[in-house]
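>>> Sharing a model prediction with you, sequence too.
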Amino acid sequence: MEFLMSEANEDKTSGDFREMGLRLAQEVISFLKKKMDRVSRSESIMEPYLRYLHTYVSISGPHLGYLYSSNSLFNSGMWLLKKLKGTRCIHQLMFTDDPNLQNTFLYKLCERKTLENFRHIVLLSSPQDGYVPYHSARIELCHAASMDHSKKGRLFLQMLNNCLDQLRAPTSEHRLFLRCDVNFDTSAYGRNLNTIIGRAAHIEFLESDVFAKFIMWSFRELFC
């Protein structure tokens, strides 16, 4: 197997997710064909190729944002970054990019039919990862949300159900949906700030490829 690593968003990870998605889509299309028409939206760029999408693998991705994050230290850090830098993607992850939650980027994204374009979906998560809420990486309900009967709780359930409905959408072929937990041995790091706030496990996802190789060789049909 051969893999290509995206370079479109290197050193550009603090902007708007829409812009990052556009750059990624342009990079993918430029790989598939030498010339492309100039367009302004990643959705229209990818439209002709949606039927070829095969397997979507998410490595601890915050699909439902940072609502109901239980990591108080990390939440404080995110709040501080939002105040000091005000980067667009942090506002989007924390649902503060619009006063109306229903107009926020992630809420709108969950309404779009995106996941159902893939034949197979694999979600990798780790309970040790304190950077991404466990339920957000797994696209599932958390206890805090189930006990929240406010408008925020209802809108979160709508987001969750919109995502799950895509996974249950009818398809002409069998769709495989996997939630895979990864448990890292972080004892070698000792007790320090990285392990306390959950950064060590999150970095392991980026630096270690053992778990990815295991999934690829255990479920080869997902990648062929």
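Here it is on my side, so go on.
>>> okay, CA-based contacts and neighbour counts for the rest of this
OK.
>>> Let's check: the centremost residue of the protein is which one?
residue 61 (2.8 Å; CA atoms, centre = their mean).
>>> hang on, isn't that one packed against residue 137?
Yes - at 5.0 Å, residue 61 and residue 137 qualify as touching, with contact defined as CA atoms under 8 Å.
>>> re earlier: and the residue nearest to the centre of the chain, how far is that from residue 131?
Using CA to CA, to the nearest Å, we find residue 61 at a distance of 10 Å from residue 131.
>>> And for residue 144, the neighbour number?
When neighbours are defined as other CA atoms under 10 Å, residue 144 has 12 of them.
>>> Please apply the same query to residue 128.
By other CA under 10 Å, the residues close to residue 128 number 23.
>>> With the one 4 residues further on instead?
Residue 132: 26 surrounding residues under other CA under 10 Å.
>>> Also the one 5 residues further on?
By the measure other CA under 10 Å, the count of residues near residue 137 is 23.
>>> residue boundaries of the strands in this structure?
55-59, 120-125, 176-181 (DSSP state E).
>>> Show the contacting residues for residue 60.
123, 124, 125, 126, 132, 137, 138, 202, 205 (CA atoms under 8 Å, 6 or more residues apart in numbering).
>>> hmm, 6 Å instead?
Residue 60 sits next to 124, 125, 137 when contact means CA atoms under 6 Å, 6 or more residues apart in numbering.
>>> Report the separation between the first one and residue 4.
Counting by CA to CA, the gap between residue 124 and residue 4 amounts to 20 Å.
>>> another one to put next to it:
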Amino acid sequence: LFSKEEMKQLRLPGFLYSEVPELASTVPYFSLEEDESCEEGIHLIVCVHGLDGNSADLRLVKTYLELGLPGARIDFLMSERNQNDTFADFESMTDRLLDEIVQYIQIYNLTVSKISFVGHSLGNLIVRSVLSRPRFKCYLSRLHTFLSLSGPHLGTLYNSSALLWILKKSGLQFFKNVVLVGSLQDRYVPYHSARIEMCKTALKDKQTGPVYAEMIENLLLPVLQSKDCNLVRYDVIHALPNTANSLIGRAAHIAVLDSEIFLEKFFLVAGLKFFQ
């Protein structure tokens, strides 16, 4: 109670999960079995890791989605095609992920009614790049939720022209829900980049500031103009120990992957509703 009162005195925007009037899902864990006779298609959730990551990085996301939505007709593709070479060029990584998705649907003969993406860090940019490919056009109408965990959607203040081309690409407007999760404690991915918003440095910089503004407009204007797309931002404050990883910002960057406390509370309080 003392810690809770201390938090309230800080007057931070947001809420405490313990005071939320209702949860995103009230269904108990393990309560239902999937109805095999249901004719409704599969909700395919594609999990895409980041730089130097692997297919197991988003395992806890998969776990808490499965626990929170028992009986739901969901299937997970834990992307692994890029894990052996995450430093390749974006074109190659985009092709690999797209091939992986198409082949997964074809090999398992899935009838897909919804497609959602969960990306971490660099994986979010690869997801966005896939959306712009002609071969993915037939799936755009089935897009449901894009959950971005610490995604560098605006990169850094200085980028190569090739990366800028990808950062300027739109496509988020095809989703029903765009959920952006970022943290000020994360020093690997700038807070404003994860939230897709302007920063003070860019506002003061007459050379790169207009580029930032153009990227933000290209990304958000179609989303805001779409009546069917819901944009939500979540700021996360992690309880981190005083270690070197915390000091350099790495701890917060990977906490969205390996913090069971954060992931369970996030999905139970808010996240599950975007995947129902």
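Yep, that arrived. Note that this is a predicted model, so its numbers are computed, not measured.
>>> how about the contacts of residue 60 of the first structure in a markdown table, adding distance to residue 91 of the first structure?
Output for those, formatted as a markdown table (distance: CA to CA, whole Å):
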| residue | distance to residue 91 of the first structure |
| --- | --- |
| 124 | 24 |
| 125 | 23 |
| 137 | 18 |
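>>> which one in the second structure is aligned with residue 64 of the first structure?
Matched by TM-score structural alignment, residue 64 of the first structure corresponds to residue 154 in the second structure.
>>> Its match and residue 194 touch, don't they?
No - contact criterion CA atoms under 6 Å: residue 154 of the second structure and residue 194 do not qualify, at 7.6 Å.
>>> hmm, back to that, among the strands of the first structure, which is the most enclosed?
Highest mean neighbour count among those (mean count of other CA atoms under 10 Å): strand 120-125, with a mean of 21.
>>> Tell me, how many residues neighbour residue 35 of the first structure?
9.
>>> hmm, I was thinking of residue 19 of the first structure
Neighbours of residue 19 of the first structure (other CA under 10 Å): 15.
>>> which residue lines up with it in the second structure?
Match for residue 19 of the first structure (TM-score structural alignment): residue 92.
>>> and the gap between that match and residue 214 of the second structure?
Taking CA to CA, one finds residue 92 of the second structure at 26 Å from residue 214 of the second structure.
>>> Residue 82 of the first structure corresponds to which position in the second structure?
For residue 82 of the first structure, the aligned position in the second structure is a gap, per TM-score structural alignment.
>>> all helices of the first structure, in order?
Here the first structure has its helices, by DSSP state H, at 17-32, 42-46, 72-84, 88-93, 105-111, 134-138, 143-146, 151-167, 193-196, 199-207, 210-218.
>>> As a markdown table, those with distance to residue 176 of the first structure would be great.
Listed next are the helices of the first structure as a markdown table, based on distance: least, CA to CA, whole Å:
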| stretch | distance to residue 176 of the first structure |
| --- | --- |
| helix 17-32 | 24 |
| helix 42-46 | 23 |
| helix 72-84 | 33 |
| helix 88-93 | 27 |
| helix 105-111 | 20 |
| helix 134-138 | 15 |
| helix 143-146 | 26 |
| helix 151-167 | 9 |
| helix 193-196 | 33 |
| helix 199-207 | 22 |
| helix 210-218 | 13 |
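>>> just those: most buried one?
Of all the helices of the first structure, helix 134-138 carries the top mean neighbour count, a mean of 23, counting by mean count of other CA under 10 Å.
>>> what range in the second structure matches that one?
The aligned range for helix 134-138 of the first structure is 191-195, by TM-score structural alignment.
>>> The equivalent of residue 33 of the first structure over in the second structure - how many residues pack around it?
The alignment partner of residue 33 of the first structure in the second structure, by TM-score structural alignment, is residue 106. Using other CA under 10 Å, residue 106 of the second structure has 11 neighbouring residues.
>>> For residue 95 of the second structure, see how far away residue 106 of the second structure is.
Applying CA to CA, the value for residue 106 of the second structure to residue 95 of the second structure is 16 Å.
>>> hang on, the earlier thing: wait, which of the strands of the first structure is closest to residue 92 of the first structure?
For residue 92 of the first structure, the closest of the strands of the first structure is strand 55-59, at 18.4 Å, according to CA to CA.
>>> Pull the residues that contact the closest one.
118, 119, 120, 121, 122, 123, 124.
>>> for stretch 171-190 of the first structure, same thing?
Outside stretch 171-190 of the first structure, the residues that touch it by CA under 6 Å, 6+ apart are 119, 120, 121, 122, 123, 124, 125, 126.
>>> mind running it again at 8 Å?
For stretch 171-190 of the first structure, using CA under 8 Å, 6+ apart, the contacting residues are 119-128, 138, 167, 195, 200-201, 204, 211.
>>> List the buried residues in that stretch.
Buried residues in stretch 171-190 of the first structure, defined by neighbour count with 16 or more other CA atoms under 10 Å: 175, 181, 182, 184.
>>> Now do that stretch: distance from first to last residue.
47 Å.
>>> That one: how far from the chain's middle?
Between the centre of stretch 171-190 of the first structure and the centre of its chain there are 13 Å (CA atoms, centre = their mean, to the nearest Å).
>>> now do stretch 58-74 of the first structure
On CA atoms, centre = their mean, the centre of stretch 58-74 of the first structure falls 10 Å from the chain's centre.
>>> And stretch 205-222 of the first structure, by the same measure?
17 Å.
>>> which outside residues touch that stretch?
Contacts of stretch 205-222 of the first structure (CA under 8 Å, 6+ apart): 54, 55, 59, 60, 120, 182, 223.
>>> Just give me the match in the second structure for residue 169 of the first structure.
In the second structure, the residue matched to residue 169 of the first structure (TM-score structural alignment) is residue 225.
>>> separation between the residue nearest to residue 132 of the first structure when sequence neighbours are not counted and residue 14 of the first structure?
Excluding the flanking residues, the one nearest residue 132 of the first structure by CA to CA, 6 or more residues apart in numbering is residue 62, at 5.8 Å. To residue 14 of the first structure, residue 62 of the first structure is 15 Å away according to CA to CA.
>>> Which one of these two is surrounded by more residues?
Neighbour comparison, residue 62 of the first structure and residue 14: the larger count goes to residue 62, with 21 against 14 (by other CA under 10 Å).
>>> Spit out the contact partners of the more buried one.
Counting by CA under 8 Å, 6+ apart, residue 62 of the first structure touches 93, 132, 133, 136, 137.
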